[in-house]
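Peer 1: Need a 3D model of the sequence below.
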Amino acid sequence: MGTLVTLDLPADSPVADLPWVITIGSLGDEEDWEPVVCGPYERAHALALAQAVVADEELMAVVEPLLPRVDAEAIRDEIELARAGVEAPAEAEDDDYEPRRVRPGRAPTEAEVRAGWARIAARLAPVE
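Peer 2: The predicted structure follows:
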């Protein structure tokens, strides 16, 4: 069984409405290959697809939001926010981290994923 890593969001988080990507890579050091990045997807689709892929294989999937930014200055602002949020790493104990086990559900169909892409495109399209 593989590993799925994602943000633990509150139910009403606006981040959930962003487009999401899946990065899938090797779980161990035995394999040496470049990770595969797929997306964008709606969050529910990204999670379901990632779960389906790692359910029976020793892979790691990271599901994270894309942050659409329209220019370099907006990207720099996002970098500064990220840097400002970094604190000195605490000495983490292995006991401090408890992974949540999830059962893979049904992966979305191609038609559902394509409909999700259309919804993402509509949200990202400029309003005229």
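Peer 1: make it CA atoms for all contacts and neighbour counts henceforth
Peer 2: Will do.
Peer 1: in the one helix or strand residue 79 maps to, what counts as buried?
Peer 2: Here residue 79, judged by DSSP states H and E, is contained in helix 72-84. Applying a neighbour-count criterion of 16 or more other Cα atoms under 10 Å, one finds nothing buried in helix 72-84.
Peer 1: I have a second one here; can you model it like the first so I can compare?
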Amino acid sequence: MGTLVTLHLPPGSPLTDAPWVITIGSLGDREGWDPVVCGPYERDHAIALARAVVADDDLMAVVEPMYPLDSADAIRTEIEAARALAEDDTAPADDLRAEPSAGGPPPPTPEPAQVHDGWRRIAARLAR
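Peer 2: Predicted coordinates for the structure are as follows:
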């Protein structure tokens, strides 16, 4: 049984609508292969796919949002915001949630057609 790690988002977080990626690697670096990064996905699809992959294997999946930033300055601004948040003592220290892949009924794993529909929705949001 593997582990799924993702951000704990407050209700209404704008990150929910961001594209999400899955990074899957060996649990505890016991194997000598590079992690696999895949996506983008809609958040619910990413979580369901990651959960399905790690359910029966000693793997770790990290599901996190992508920031579709279009310039080096935009990336620098995001880095500075992250640094400032890290220095703020009032911010929650633990916004990551690790959970075993089994724990209640898993969400249904999306079919490829559903993932493709999600890609079209992501592309439409990014093209705005």
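Peer 1: Just give the TM-score of the two.
Peer 2: Between these two chains, after superposing, the TM-score reads 0.85 (TM-score structural alignment, normalised by the length of the first structure); 119 aligned residues with a Cα RMSD of 2.1 Å.
Peer 1: before we move on, back to that, in the second structure, what residues pair with the helix holding residue 79 of the first structure?
Peer 2: Helix 72-84 of the first structure falls opposite residues 72-84 of the second structure when the two are matched by TM-score structural alignment.
Peer 1: Comparing the matching stretch with the first structure, how large is the average distance?
Peer 2: Following the fit onto the first structure, the mean deviation recorded for stretch 72-84 of the second structure is 0.8 Å by mean Cα distance after the TM-score superposition for the first structure.
Peer 1: How about residues contacting stretch 54-74 of the second structure?
Peer 2: For stretch 54-74 of the second structure, contacts defined as Cα atoms under 8 Å, 6 or more residues apart in numbering pick out 1-7, 15, 18-27, 40, 43, 46-47, 50-51, 75, 101-102, 126.
Peer 1: Quote the end-to-end distance of that stretch.
Peer 2: This stretch, stretch 54-74 of the second structure, spans 34 Å end to end (Cα to Cα, to the nearest Å).
Peer 1: those strands in the second structure, which residues are they?
Peer 2: With DSSP state E applied, the second structure shows strands at 3-7, 20-26, 36-41, 59-65, 96-100, listed in chain order.
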